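K.L.:
the sequence and its predicted three-dimensional model are supplied below.
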Amino acid sequence: MTEFDAVYYDGRTSARKPVRVRGYTLAIQIVGDGLRLEVPLGKVHVDPPIGGTRRALHLPDGAQLQTDDHRAVEALFPRRHALEGWVHRLERRWLYALAAIALVVAFAWWSVVDGLPLAAKIAAGFVPVAWDAKLGEQTLDFFEGRLCRPSALDAARQQALQRRFAKLTAGLADGYAYRLLPRNCRGVGANAFALPGGAVVMTDALVKLAQNDDQISAVLAHEIGHVRHRHGLRMALQATGLAALAAALFGDATSITSLATTLPVALLQNGYSRELEAEADDYAFQRLREVGLSPKAFAEIMLLLEKVHQKTSGGETKDYFSTHPATAKRIQRALAAP
């Protein structure tokens, strides 16, 4: 049996009455001057402890007990005490509560900024290269059915660009079937984007903007870098979230190909992260040097694209920097590359 002193309020008047409370297995007994009550434990509602204030026990019909004997209340209602213990301790240690909130916020931020990208990178490593081609084809179907038509460039111009692209992809034994797809795309502007599997879409507007073919080669080398590092797949996995990551890790080809509905939006609306862009830039600089071209051509075309971006930003047309975030640092790195 548990006993403790308390103050009784009948819930109808403001009168307070000192009482003795006896706790039994199924009920409590309240004894005072002219008062004797028995209340089943199941009908007693116990307020959680708040700092060092009195503990309130709510009885039927609005009556209430108040006591300073927290230990007795906790002994009488052990299950409720277990559930309320953390709240009580956090209230007494508000610094711990603030630290816990900060940790939750920090973890949520890390999950979005670093956690999902890292998980997507790991998961992409479990996806066979053969699946990239299927994902790329389905994504290409989306573009060609909604945004892009065959290129309006003359045949000789297209052939010259194809030779440039072939030079950049020659000897790349990575399992991808590289192909350049010149297209006249509505609402995309001067742009180029790589698809999983090796297809690189290049718009007529980009060709017209470039001052020379070395600048076009620089953009294409950058896009090849996205293919080799599987950035399109990683971005689609990241955008789709945990379900797609699990599918990649466990080899569910059907679920992976459903990413084709996510990738076009990710490519055109979200764009690549700075980390992925830097990775593709580094590959482009290296590859340009290997084929006898200067990385400075990359800086030149970036400057031209930046001018276009400044004129068109805020409109409906997507330009290169809508899908490939640019910074002065990227241009400086290209100029500094040997």
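P.N.:
Alright, I've got the coordinates. As the structure is a prediction and not an experimental result, all values here were calculated from the model. Numbering: from 1, shown residues only.
K.L.:
switch to C-alpha atoms for all contacts and neighbour counts from now on
P.N.:
Noted.
K.L.:
now name the helix or strand holding the closest residue to residue 152 other than its chain neighbours.
P.N.:
Distances taken as CA to CA, 6 or more residues apart in numbering place residue 184 nearest to residue 152, at 6.5 Å, with adjacent residues excluded. Using DSSP states H and E, residue 184 sits in strand 179-185.
K.L.:
next SSE downstream of that strand?
P.N.:
Counting by DSSP H and E, the element after strand 179-185 in chain order, helix or strand, is strand 192-194.
K.L.:
so what secondary structure elements neighbour the helix or strand following that next one?
P.N.:
Using DSSP H and E, the helix or strand that follows strand 192-194 in sequence is strand 199-203. Packing partners of strand 199-203 (3 or more CA pairs under 8 Å, 6 or more residues apart in numbering; DSSP states H and E): strand 179-185, strand 192-194, helix 213-228.
K.L.:
nearest the middle, which residue of the chain would you pick?
P.N.:
In the chain, the C-alpha nearest the mean C-alpha coordinate belongs to residue 112, at 3.5 Å (CA atoms, centre = their mean).
K.L.:
rewinding a little: let me have the helices and strands packed on strand 199-203 in JSON lines, extended by mean neighbour count and distance to residue 129.
P.N.:
Listed next are these as JSON lines, based on neighbours: other CA atoms under 10 Å; distance: least, CA to CA, whole Å:
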{"stretch": "strand 179-185", "mean neighbour count": "20", "distance to residue 129": "16"}
{"stretch": "strand 192-194", "mean neighbour count": "25", "distance to residue 129": "15"}
{"stretch": "helix 213-228", "mean neighbour count": "24", "distance to residue 129": "10"}
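K.L.:
below is an additional structure, to be compared with the one above:
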Amino acid sequence: MLRFPARYNDGVTARTRMVEAVLEADALVVLERDGGAELDRWPRASVRLLDRPNETGDKRLTAGAGDTARLIVADDRVIAALMAALPELRRAERGDRRTVRRVWVLGIGAIVSILLILFVFLPHLSGAVASAVPDSVARELGESTFESMADFAALGGGREAPACTAPAGREVLDGLVRRLAAASDYDGPLEVRVLDWSLVNAFALPGGIVVLTDGMIEFAGSPEALAGVIAHEIGHVAGRDPLRAMVQAAGVSVILGLLIGDVTGGGALVLASETLINARYSQAVEEVADGHAVRTLNSAGIDARPLADFFERLLGDMAELEEALRIISTHPPSAERAGVIRAAAGARGGAMTAAEWAALQAICTQ
């Protein structure tokens, strides 16, 4: 019979007791050191060693899987004696290793599954969903998103009602949009709006809505460059890219919400709206929109080279111009993109007269 001192925790309270343990013929018995009252009794076949026997320091014994009680032994000679007397003692160690491996495998599998859903299946699914959304529903989404953008613009220092509608500028813009629409291979709904917002950017929204900021009109530098920006955004509209981005963003929000507790998906719509403000389309999607822009400009007789110059100017100024950094983050330009656009530019005409350009630049002044 093996008797040895140990420390005992019943797994229910935080209290640790000094005890004596006795290895009897059928069980490992835990006794109070003072008085000898029996505190616990573990069948011999259930006793397991939780720590590796060659590790330094205390060793923990337990009564098997699911038991939270612990018997802590400081003497390695006792552990050696127990290992000799209990052949099953170390099976827990091997089992724990298998359990840890299973946990790691399952955890890595879950992470890979989530990544596949977010970056492979969801993008493909979002395209199918976007194609199935009726135009009327897409328009409602676009209007709701535009209202959110107007709120952002107001917070950014614009007017309380920041839509720009100066009649002379509006007339020029409408004429340019009609010209681009007629030259485009997109025949769906199309409306271009301007927000009094210093942010330099342009957005395509669901339902055929394109939003220009006053900052973009100012930064474009020429009517031909601005026409190229509009034609590019029309390309996103034609590809239903904004609707796909919203579906994907909402799906990501729902998935993350399920993971972190927002099971109502309440943040999905907010995230979807913000996605279009900060949308960074893939390089392939941007190239398709670039191609649409160049074809449209060529068909309309407008020189596309200023659009290439616009991208190069963004690259040149990005180190010192905060607004350029913002648009680069959402529509990343590159020397390669500019080169492709310049090489494909076949027309040499202007987008409008100098007087019309001045009127358009003043569209937010009324």
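P.N.:
Looks like it came in fine. None of the values given here were measured: they were computed from a predicted structure.
K.L.:
TM-score for the pair, please.
P.N.:
After superposition, the two chains reach a TM-score (TM-score structural alignment, normalised by the length of the first structure) of 0.65; 296 aligned residues with a CA RMSD of 4.7 Å.
K.L.:
show me what the residue nearest to residue 152 of the first structure lines up with in the second structure.
P.N.:
In the second structure, the residue paired with residue 184 of the first structure according to TM-score structural alignment is residue 196.
K.L.:
now that match: how far from residue 178 of the second structure?
P.N.:
22 Å (CA to CA, to the nearest Å).
K.L.:
try residue 124 of the second structure
P.N.:
As for residue 124 of the second structure, its distance to residue 178 of the second structure is 32 Å (criterion: CA to CA).
K.L.:
equivalent analysis for residue 234 of the second structure, please.
P.N.:
Distance, residue 234 of the second structure to residue 178 of the second structure, using CA to CA: 12 Å.
K.L.:
which neighbours do these two share?
P.N.:
In terms of CA atoms under 8 Å, 6 or more residues apart in numbering, residue 234 of the second structure and residue 178 are not both contacted by any residue.
K.L.:
pretty sure residue 196 of the first structure contacts residue 234?
P.N.:
No. Residue 196 of the first structure is beyond contact range of residue 234, at 9.7 Å (criterion: CA atoms under 8 Å).
K.L.:
which of these two has more neighbours?
P.N.:
residue 196 (32 against 25; other CA atoms under 10 Å).
K.L.:
hey, where'd the strands end up in the stretch 1-150 of the first structure?
P.N.:
2-9, 16-23, 27-32, 35-40, 45-46, 55-58, 64-67, 148-150 (DSSP state E, counting those that start in this stretch).
K.L.:
any chance of those in JSON lines, plus mean neighbour count and distance to residue 299 of the first structure?
P.N.:
Listed next are the strands of the stretch 1-150 of the first structure as JSON lines, based on neighbours: other CA under 10 Å; distance: least, CA to CA, whole Å:
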{"stretch": "strand 2-9", "mean neighbour count": "19", "distance to residue 299 of the first structure": "80"}
{"stretch": "strand 16-23", "mean neighbour count": "18", "distance to residue 299 of the first structure": "82"}
{"stretch": "strand 27-32", "mean neighbour count": "18", "distance to residue 299 of the first structure": "82"}
{"stretch": "strand 35-40", "mean neighbour count": "12", "distance to residue 299 of the first structure": "81"}
{"stretch": "strand 45-46", "mean neighbour count": "16", "distance to residue 299 of the first structure": "70"}
{"stretch": "strand 55-58", "mean neighbour count": "19", "distance to residue 299 of the first structure": "71"}
{"stretch": "strand 64-67", "mean neighbour count": "20", "distance to residue 299 of the first structure": "76"}
{"stretch": "strand 148-150", "mean neighbour count": "16", "distance to residue 299 of the first structure": "27"}
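K.L.:
make CSV from those strands and add distance to residue 130 of the first structure to it.
P.N.:
Shown next, in CSV, are the strands of the stretch 1-150 of the first structure (distance: least, CA to CA, whole Å):
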stretch, distance to residue 130 of the first structure
strand 2-9, 72
strand 16-23, 72
strand 27-32, 70
strand 35-40, 69
strand 45-46, 63
strand 55-58, 67
strand 64-67, 72
strand 148-150, 25
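K.L.:
residue 214 of the first structure: which of the ones you listed is closest?
P.N.:
Shortest distance between residue 214 of the first structure and those, using CA to CA, is found for strand 148-150: 23.2 Å.
K.L.:
which elements pack onto the very next helix or strand once past the closest one?
P.N.:
Moving toward the C-terminus from strand 148-150 of the first structure, the next helix or strand (DSSP H and E) is helix 155-169. Judged by 3+ CA pairs under 8 Å, 6+ apart, the packing partners of helix 155-169 of the first structure are strand 179-185, helix 213-228.
K.L.:
quick check: buried residues in helix 155-169 of the first structure?
P.N.:
158, 161-162, 164-165, 168-169 (16 or more other CA atoms under 10 Å).
K.L.:
and the residue lying closest to residue 74 of the first structure once chain neighbours are set aside, how far from residue 207 of the first structure?
P.N.:
Excluding its sequence neighbours, the residue lying closest to residue 74 of the first structure (CA to CA, 6+ apart) is residue 81, at 5.4 Å. Distance from residue 81 of the first structure to residue 207 of the first structure, counting by CA to CA: 72 Å.
K.L.:
next one: residue 260 of the first structure
P.N.:
27 Å.
K.L.:
cool, residue 90 of the first structure as well?
P.N.:
Per CA to CA, residue 90 of the first structure is found 63 Å from residue 207 of the first structure.
K.L.:
who has more neighbours, these two?
P.N.:
Using other CA under 10 Å as the criterion, residue 90 of the first structure and residue 207 rank with residue 207 on top: 21 against 16.
K.L.:
now check the more buried one against the second structure: what is it aligned to?
P.N.:
Using TM-score structural alignment, residue 207 of the first structure pairs with residue 217 in the second structure.
K.L.:
helix or strand for that match, which one?
P.N.:
Counting by DSSP H and E, residue 217 of the second structure is part of helix 214-220.
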